[in-house]
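Undergrad: My questions are about this predicted structure, shown below with the sequence.
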Amino acid sequence: MPLLTLDKISLAFGMHPLLDGASLLIEPGERVCLLGRNGEGKSTLLKIVSGEVTPDGGVIRFEEGSVLSVLPQNLPSGDARTAYDVVASAFPETGELLVEFHHLSHQVDDASMERMMNVQERLEALDGWRLDQKVTTILGQYGVDPERTLNTLSGGWQRRVLLAKALVAEPDILLLDEPTNHLDVPAIAWLEDALTQFRGAMLFVSHDRAFIRRMATRVVELDRGQLVSFSASYDKYLELKEKALEEEERQNALFDKRLKQEEVWIRQGIKARRTRNMGRVRSLKAMRDEHRQRRVRGGTASFSVEEAARSGKLVAEASHAVFAYPEQPPVIKDLDLTVLRGDKIGLVGENGTGKTTLVRLLLGELEPTEGSIRLGTNLQVAYFDQLRGELDLERNALDNLSEGREFIDINGQSKHVLGYLQEFLFTPERSRSPVSVFSGGERARLLLAKLFSKPANILVLDEPTNDLDVETLELLEEQLSEFKGTVIVISHDREFLDNVVTDIIFLDGTGSVHEFVGGYSDWRRQGGRFPAETSGSRPDKQDKRDKDYNSTNKAASAAGTVGQSSKQKTVKLSYKLKLELEQLPAMIEQLESRVAELQGRVSAPEFYSCPPEEVSATLEQLSETESRLESVIERWMELEEQANQ
């Protein structure tokens, strides 16, 4: 029996039907990715499932006794509750008592002791100590200090606390809306690992293609009010979707041709009207109604970058540059870096490692405290802000873009502002709506429109992929690849980096900056790792150890990698470790084959028609094999690094 059934759900805002008889079944153990263009209603559908929004029509059914949890999209701001308090709040009455007892236990006055005894009695009656143990256990599993307050944690650690709250109640269904937004890569990797251990069903919205590939066992697309299911992997879904759109266009063309022929027939002269077949007339009327009710797929965004005159060949050159805030350790130290016209650079590092500071140094917005940075000539910069601070929420899209202009020049061509906004999928009516009512994706598109309307030879994009749908993402990737100027991208979207950048600059958190040729995957293949992957540090213990990247740079130098070299002492592995290193590649190959076999079985259309126990066992086996593969790869990288030292 399905865990969740949506049967002919309908919802409309004004005259615009967001959901038009949408239906969906979710079985136990499935991880369903909900895809669709910005504004199609994906977040609204999740709110309908969670009960936050009531549909106009249709039925929502849960399996009897099933538990639903939600991992919210937005992180809390200014929440002064402790991690323990947040997770305990998953149990409404018992959680409040646990939180009160937890705080009373830190007080020693008589009144507190008396109240604590009363709370203890109530907790015992509600079996509260078992829940207290569950809260403490899950916080321990996620490495979170129960006494840390949320407002002192980074976004990644806040996400851990919220996931702990969502899972502590052992839900059968978990809803997630853009869970990777604003997380750095180590936090995303941790989230993926944690979610693969979850045995319940998942329904999630995401535009992070690497995340979707790792997590989804089925793809469901929300398109023009309907839910269309693809029992396939993400890559197979893309292939099937393209074929489905081609077939739809073909059928529409045939229908339109036949309708045109019937319209010609009905408008013929006196002779035709004498012999007019009334059945054919009724058929034509039905065809007209069908054509009128057809919901045409919206157009694809189409935009280009307004390029300024070329900058000088040199954009920026740093020599032994250091930047530190007063009485603070250096954010950037001993920076030697040259940026040339046409470079496409991706900045990678955990949150708080100084990526934005480095960009400001390279653009001349900050002066180094030591060393020097020489800037090139004729630099015109356009900046994409991840916080969308460039937008005035009280003004409409038209006013945000036009700044008093009726026409704007794009690569020598004059365009009306409304027409230009339509290239970014804003209708004239939507262009006159205040930005405050826009979705995250619409705000991102508007900021891109504003960014690309300004002449620039340097584009700086800070987390540009957040909230953008896949089609707009792919177009953005294409435009950035064709852009003749310089591109500097701060992003945690692994596939976006692979598709756009030609150089990776990694900030390791100690102030050191390391440069590698290639995209994100190339950096990983060259041994690139985040400190969090090796330090295992808790959020209150910042890892200060400086990583040694000399062996990686040395190995990659044949491919043109720029690195800092130094003489290294050769360290020989013991015979036992050497033997283990020799055996690991074969083990990795076996595990990869097993993972591919299991993924093929899970992706088969008939997989979820198997008995539930067989489905659960296969999914569990896949998760365990993937975890084993990751562990073996990490061990191989560790020994390989030791062998090359």
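TA: Nice, I can see it. No experiment lies behind these values; they were computed from the predicted model shown. Numbering: from 1, shown residues only.
Undergrad: Please count neighbours and contacts with C-alpha atoms only from this point.
TA: Noted.
Undergrad: buried residues in the helix or strand harbouring Leu421?
TA: Here Leu421, judged by DSSP states H and E, is contained in helix 417-422. Going by neighbour count (16 or more other CA atoms under 10 Å), the buried part of helix 417-422 is 417-418, 420-422.
Undergrad: this is the comparison structure:
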Amino acid sequence: MPLSPLEFQRVFFVYETASAPVLSGLTASFGRGWTGIVGPNGCGKSTLLRLACGELEPTSGGIHRPGPVAYCPQRTDRPPPELQEFLSTDEPRACVLRGRLGLQADWLTRWNTLSHGEQKRAQLAVVLARQPAVLALDEPTNHIDSQTRDLLADVLDDFSGIGLLVSHDRELLDRLCRRCLLMSLGQVVLRSGNYSAARAQQQAEEASARAQRERLQHELRRIEREVSNRRREAARADKLRSKRHLDKHDHDGKGAINLARNTGKDGVAGRRMRQLEGRAAQAGARVDQVQVRPILKMGVALGGERARRPVLLRLDAGRLALGSDRWLVHPELVIPADARIGLTGKNGSGKSTIVRHIVDRLDLPAGRVVYLPQELDAERGATAATELRKLPDQVLGETLSHISRLGSDPRALLETAQPSPGETRKILLAMGMALQPHLIIMDEPTNHLDLPSIECLEAALADCPAALLLVSHDRRFLERLTRIRWHIVREERDSCVEGLHVH
């Protein structure tokens, strides 16, 4: 069935509290299949999705939407309005999606006890059931374990409409996307191919532009040196042709100077100088015509130090309620001062539950623990933005420097009252860098972060002397940073019991 494209026509968009537009004259056409929307936190990816689906309207310009639209946001604070109907309907597609994504009939009534991964699966299933012409997904694999990620990729691969996908999941972008919209520092470029192909093309073009600019700058410097040399020569010649240094009775010297002037040597030199200056101006213009994206200085250092006491926490063996007659059983757990612990398990297995239980039982001085929970709601984001603006000038300057080196524009964050989830994480990370914690606990720390920021965080944690307890589905992240694995699996003898095992 024919489907006209989703079209942006000279779209400008600026938030009321911001001084600069998020989108400046964007013109783009999106056809069937998936388009990856890629860029640093705060560059406008989520704004673009909300504009595409009509949740926001452009400040100027127009958007043509070819049919029904659906938007799946990053946050999972509230259940989708249609969840109850979706869970109870006998409609075939809903039944298939419930089965493929593992939804259960009571998920709405126990929404607040679901893991964030389970909430994300429910959110995605509801929007997929609508079968919209345009489907916009904002970080759909956040919180989702590797097995569910594969199931989700299969489901999304079957979508036959126009898909817009914001994600930091390189594997998902490469598998699904036919084209990628790369957003950075006010520049928006639509490229064909999956993420790896589009990124390689971008890097090759940027390298070529930098090389061309360097060649032109070299030529400009050569011409400017020649102009400078000619000016010095002209100054010496002017001095020699001046009669002021001659004795008033030196008629021969005055005659020679008059002869040089009358033969036009001064005019020839002047024309040559003007020609050189014109060539220098043209070379400068050619340099300015070659646009090169600036290379941001990235990389941060996390504050922290090794605790003097050898053990930070010793938790007796026990069990924790997971709701609906389910339990998490764990052995004695020890967090030594030099811990590098990775906590893994499927969605809903109790990872965040055991982390909160540990945080509540820590006996460390104030400021000696940095805890970053899995999900930061909109209220926490607004509070973080307010706390940032209230920092003393010196601390604020250092914090903004850290935010910049995590890949976000600190000036834009100072203007916003509601930062994105990724920006909220960067604010909290940057403020935490001023502390000297003995223990850093992070529950899915790579969620919502863009790819360069993930790499920066990875490098910072690798060099941090504090103890680490990290919950993540990112295998590469944990392999680099952890030595001990706490893994939660369902016990074979009792399907209502999850068991935590130390490796």
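TA: Perfect, thanks for sending it. Note that the structure is predicted; figures quoted are calculated from it, not measured.
Undergrad: Any chance you could compute the TM-score here?
TA: Once superposed, chain against chain, the TM-score is 0.72 (TM-score structural alignment, normalised by the length of structure 2); 455 aligned residues with a CA RMSD of 4.5 Å.
Undergrad: ok, back up a step: show residues contacting the helix holding Leu421 of structure 1.
TA: By CA atoms under 8 Å, 6 or more residues apart in numbering, the residues outside helix 417-422 of structure 1 that reach it are 398, 401-402, 405-408, 427-428, 431, 446, 449.
Undergrad: Sort out for me which of those residues are in strands.
TA: Judged by DSSP state E, strands contain the following of these: 407-408.
Undergrad: Report whether the expected contact of Ser88 of structure 2 with Asp106 is present.
TA: No: Ser88 of structure 2 is beyond contact range of Asp106, at 9.9 Å (criterion: CA atoms under 8 Å).
Undergrad: Identify each buried residue in stretch 305-315 of structure 1, please.
TA: Result for stretch 305-315 of structure 1 [16+ other CA under 10 Å]: buried residues 305-308, 310-311, 314-315.
Undergrad: How about stretch 56-64 of structure 1?
TA: Quick answer for stretch 56-64 of structure 1 (16+ other CA under 10 Å): 58, 60, 62.
Undergrad: State the distance from Arg356 of structure 2 to Leu320 of structure 2.
TA: 11 Å (CA to CA, to the nearest Å).
Undergrad: mean deviation of the strand or helix carrying Lys260 of structure 1 from structure 2?
TA: Counting by DSSP H and E, the element that carries Lys260 of structure 1 is helix 234-266. Its aligned residues in structure 2 lie a mean 4.1 Å from helix 234-266 of structure 1 after superposition (mean CA distance after the TM-score superposition for structure 1).
Undergrad: Next secondary structure element downstream of that helix?
TA: Next element after helix 234-266 of structure 1 (DSSP H and E): helix 270-274.
Undergrad: Can you work out which other helices and strands pack against that following helix?
TA: helix 234-266 (3 or more CA pairs under 8 Å, 6 or more residues apart in numbering; DSSP states H and E).
Undergrad: to the chain's geometric centre, what's the distance from the helix it packs on?
TA: Distance, stretch centre to chain centre, for helix 234-266 of structure 1: 32 Å (CA atoms, centre = their mean, to the nearest Å).
Undergrad: Identify each buried residue in it, please.
TA: 234, 237, 259, 262, 265.
Undergrad: Turn the residues you listed into JSON lines, including distance to Leu347 of structure 1.
TA: Shown next, in JSON lines, are the buried residues of helix 234-266 of structure 1 (distance: CA to CA, whole Å):
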{"residue": "Tyr234", "distance to Leu347 of structure 1": "27"}
{"residue": "Tyr237", "distance to Leu347 of structure 1": "31"}
{"residue": "Leu259", "distance to Leu347 of structure 1": "55"}
{"residue": "Glu262", "distance to Leu347 of structure 1": "60"}
{"residue": "Trp265", "distance to Leu347 of structure 1": "64"}
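Undergrad: Out of the residues you listed, which comes closest to Ala22 of structure 1?
TA: Tyr237 (19.2 Å; CA to CA).
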